[in-house]
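In: this is the structure alone, sequence omitted:
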């Protein structure tokens, strides 16, 4: 992948394979043991997986899935333990296994009624995979396929409406990847002087609240602190989505 391709890509699979350090003809991601050339931290990859769920959560109402994703989010930030992540994985796997037989045998109205719960559990199971690269990779596809399936009940994967819904969700995820990982081809030379009290306070507030409407004001605060980096200021003042893990906020808060 080139820099130009990264900046305009609307498909998450090639972007994630690039971030994971994989070529186009590697083994299936599920079969890979380690990711020594990975360009993204486990924290950022796990947060991306969680955001894939948050984008479609209204379509997948399930309390266990919600709790599972919240555990994964806390784990990414070091606020829950590996044992808690593994316990969440066990619970959601048991619930998914209990539903699987009925799901596979279902058709028509019954399948449509089961789909939100099944897809919610399947997606949250991906998010708590022990390896963050696999969690990110499979959460992405699970989420955009779930969104397409629920938005187009009874449609097949080859139907135009299904494809349009899937592609739209994947495009939104691609924007999330750029928000979280920035431009991997152009590292920002971060100046500690940008960590003025106002800028850090705004960044911390947005990170903790998950409400990012103050990003343009953060851009102004950074400019007042002496930041002249065009990429940083454009990211703050632009119209791209922002989520927990945003590369500018992470720089200010010292997060990897």
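Out: On my side now, so go ahead. What you are looking at is a predicted structure, and each value in this text was computed from that prediction instead of being measured.
In: every contact and neighbour count from this point should use C-alpha atoms.
Out: Fine.
In: in this protein, which residue is closest to the centre?
Out: residue 48 (2.1 Å; CA atoms, centre = their mean).
In: contacts only, for the nearest residue to it once chain neighbours are set aside.
Out: Nearest residue to residue 48, sequence neighbours excluded (CA to CA, 6 or more residues apart in numbering): residue 136, at 6.3 Å. Counting by CA atoms under 8 Å, 6 or more residues apart in numbering, residue 136 makes contact with 16, 45, 46, 48, 49, 126, 127.
In: element containing the residue nearest to the centre of the chain, please.
Out: In the assignment (DSSP states H and E), residue 48 maps to helix 42-56.
In: try residue 183
Out: Residue-wise, residue 183 maps onto no helix or strand under DSSP H and E.
In: returning to what we had before: what does the helix holding residue 48 contact?
Out: 69-70, 72-73, 76-77, 123-124, 127, 131-133, 135-137, 139-140, 143, 147, 173, 176-177, 180-181, 243-245, 256.
In: now swap in stretch 244-251 and tell me
Out: Contacts for stretch 244-251 (CA under 8 Å, 6+ apart): 44, 47-48, 179-182, 190, 203-204, 207, 210, 232, 235-236, 256.
In: another one to put next to it:
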């Protein structure tokens, strides 16, 4: 897959095939991002399960914390027999997979199957792949660019999951001396989709 094909692709599964050995953390965060896309179909317990999986990905939660949350979520949905039971169980299973690659694939497939517009969902997921992964690993961000303002903006977006300040982050990085077109364009892309694991935000925060 060429860079042009990568940028134009609407097939997240095909894009995964050219990533080599991606970070398990990023793959799990991609799975969480897919699950967040169908969060309106989930109960509050489901949203707590996604949050626990994110903490697990960032090593903020141990496996013995993640499992009870998922078991509780699964049990609650089995008892309720809700209209979206299959979706709830699929999300629980995707988040419970110990292998990040398989978790990402499962979450991607289930989110697409739960969508009323599957092609649009694949397109949105492809944008998430471009947000979280790079086809070619970028060089480390210069430490001089990590000003207090840059760090504060990146940390706030990461914690809140609200990435509306990405253009402001681009301005702050540029003010700090960053002239990378890849970094600045990613932040300013008006059609950009962002989630935890965004490669620019991760670079600022020193996450891998």
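Out: Good, I have the coordinates. Bear in mind that the values here come from a model prediction, so they are computed numbers and not experimental data.
In: and the helix holding residue 48 of the first structure, which stretch of the second structure?
Out: On the second structure, the counterpart of helix 42-56 of the first structure by TM-score structural alignment is residues 24-38.
In: for stretch 166-178 of the first structure, same thing?
Out: Going by TM-score structural alignment, stretch 166-178 of the first structure sits over residues 118-130 in the second structure.
In: now the helix or strand just after the helix holding residue 48 of the first structure on the second structure. Mean distance?
Out: With elements assigned by DSSP H and E, the helix or strand that comes after helix 42-56 of the first structure is helix 63-76. Its matched residues in the second structure lie on average 1.6 Å from helix 63-76 of the first structure after superposition (mean CA distance after the TM-score superposition for the first structure).
In: what about the most far-flung residue of the second structure relative to its centre, which SS state?
Out: Distance from the C-alpha centroid of the second structure, by CA atoms, centre = their mean, peaks at residue 79 (29.8 Å). Following DSSP: H, G, I helix; E, B strand; the rest coil, residue 79 of the second structure is assigned to helix.
In: from residue 92 of the second structure, how far off is it?
Out: 15 Å (CA to CA, to the nearest Å).
In: also residue 78 of the second structure?
Out: The value you get for residue 78 of the second structure to residue 92 of the second structure, if CA to CA is used, is 11 Å.
In: same drill for these two, tell me which one is more crowded.
Out: residue 92 (24 against 14; other CA atoms under 10 Å).
In: residue in the first structure paired with that one?
Out: Match for residue 92 of the second structure (TM-score structural alignment): residue 124.
In: what of residue 167 of the second structure?
Out: Checking TM-score structural alignment: residue 167 of the second structure goes with residue 216.
In: that match contacts residue 239, doesn't it?
Out: No: contact between residue 216 of the first structure and residue 239 fails when scored by CA atoms under 8 Å: they sit 9.5 Å apart.
In: check what contacts stretch 80-87 of the second structure and list those residues.
Out: Residues contacting stretch 80-87 of the second structure (CA under 8 Å, 6+ apart): 41, 42, 77, 78, 110, 114.
In: those into CSV, with extra columns for distance to residue 147 of the second structure?
Out: Listed next are the contacts of stretch 80-87 of the second structure as CSV, based on distance: CA to CA, whole Å:
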residue, distance to residue 147 of the second structure
41, 39
42, 38
77, 46
78, 49
110, 40
114, 42
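In: and those, which is closest to residue 4 of the second structure?
Out: residue 110 (27.5 Å; CA to CA).
In: which helix or strand contains the closest one?
Out: Secondary structure assignment for residue 110 of the second structure, by DSSP H and E: helix 100-114.
In: now do that helix: distance to the chain's middle.
Out: Put simply, helix 100-114 of the second structure sits 12 Å off its chain's centre (CA atoms, centre = their mean, to the nearest Å).
In: one more: stretch 219-229 of the first structure?
Out: Counting by CA atoms, centre = their mean, stretch 219-229 of the first structure comes out at 28 Å from the chain centroid.
In: next: stretch 186-204 of the second structure.
Out: 10 Å.
In: list the buried residues for that stretch?
Out: 186-188, 192-204 (16 or more other CA atoms under 10 Å).
In: do the same with stretch 4-21 of the second structure
Out: Those would be 6, 9, 10, 11, 12, 13, 15, 16, for stretch 4-21 of the second structure by 16+ other CA under 10 Å.
In: how close does the first one sit to residue 17 of the second structure?
Out: Meaning residue 6 of the second structure. Relative to residue 17 of the second structure, and taking CA to CA, residue 6 of the second structure is found at 11 Å.
In: do you know how far residue 137 of the first structure is from residue 109 of the first structure?
Out: Taken as CA to CA, the span from residue 137 of the first structure to residue 109 of the first structure is 30 Å.
In: more neighbours, the two?
Out: residue 137 (24 against 11).
In: what's the more buried one aligned with over in the second structure?
Out: Match for residue 137 of the first structure (TM-score structural alignment): residue 105.
In: name the SS class of residue 19 of the second structure, please.
Out: Under the three-state scheme (three-state DSSP), residue 19 of the second structure adopts coil.
In: which residues sit in contact with the closest residue to it other than its chain neighbours?
Out: The shortest distance from residue 19 of the second structure to any residue other than its chain neighbours is 5.9 Å, reached at residue 135 (CA to CA, 6+ apart). Counting by CA under 8 Å, 6+ apart, residue 135 of the second structure touches 3, 6, 18, 19.
In: surely the second one is in contact with residue 16?
Out: In this case it means residue 6 of the second structure. No: contact criterion CA under 8 Å: residue 6 of the second structure and residue 16 do not qualify, at 10.3 Å.
In: JSON lines for the contacts of residue 135 of the second structure, including distance to residue 46 of the second structure?
Out: Formatted as JSON lines, the contacts of residue 135 of the second structure follow (distance: CA to CA, whole Å):
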{"residue": "3", "distance to residue 46 of the second structure": "36"}
{"residue": "6", "distance to residue 46 of the second structure": "32"}
{"residue": "18", "distance to residue 46 of the second structure": "31"}
{"residue": "19", "distance to residue 46 of the second structure": "29"}
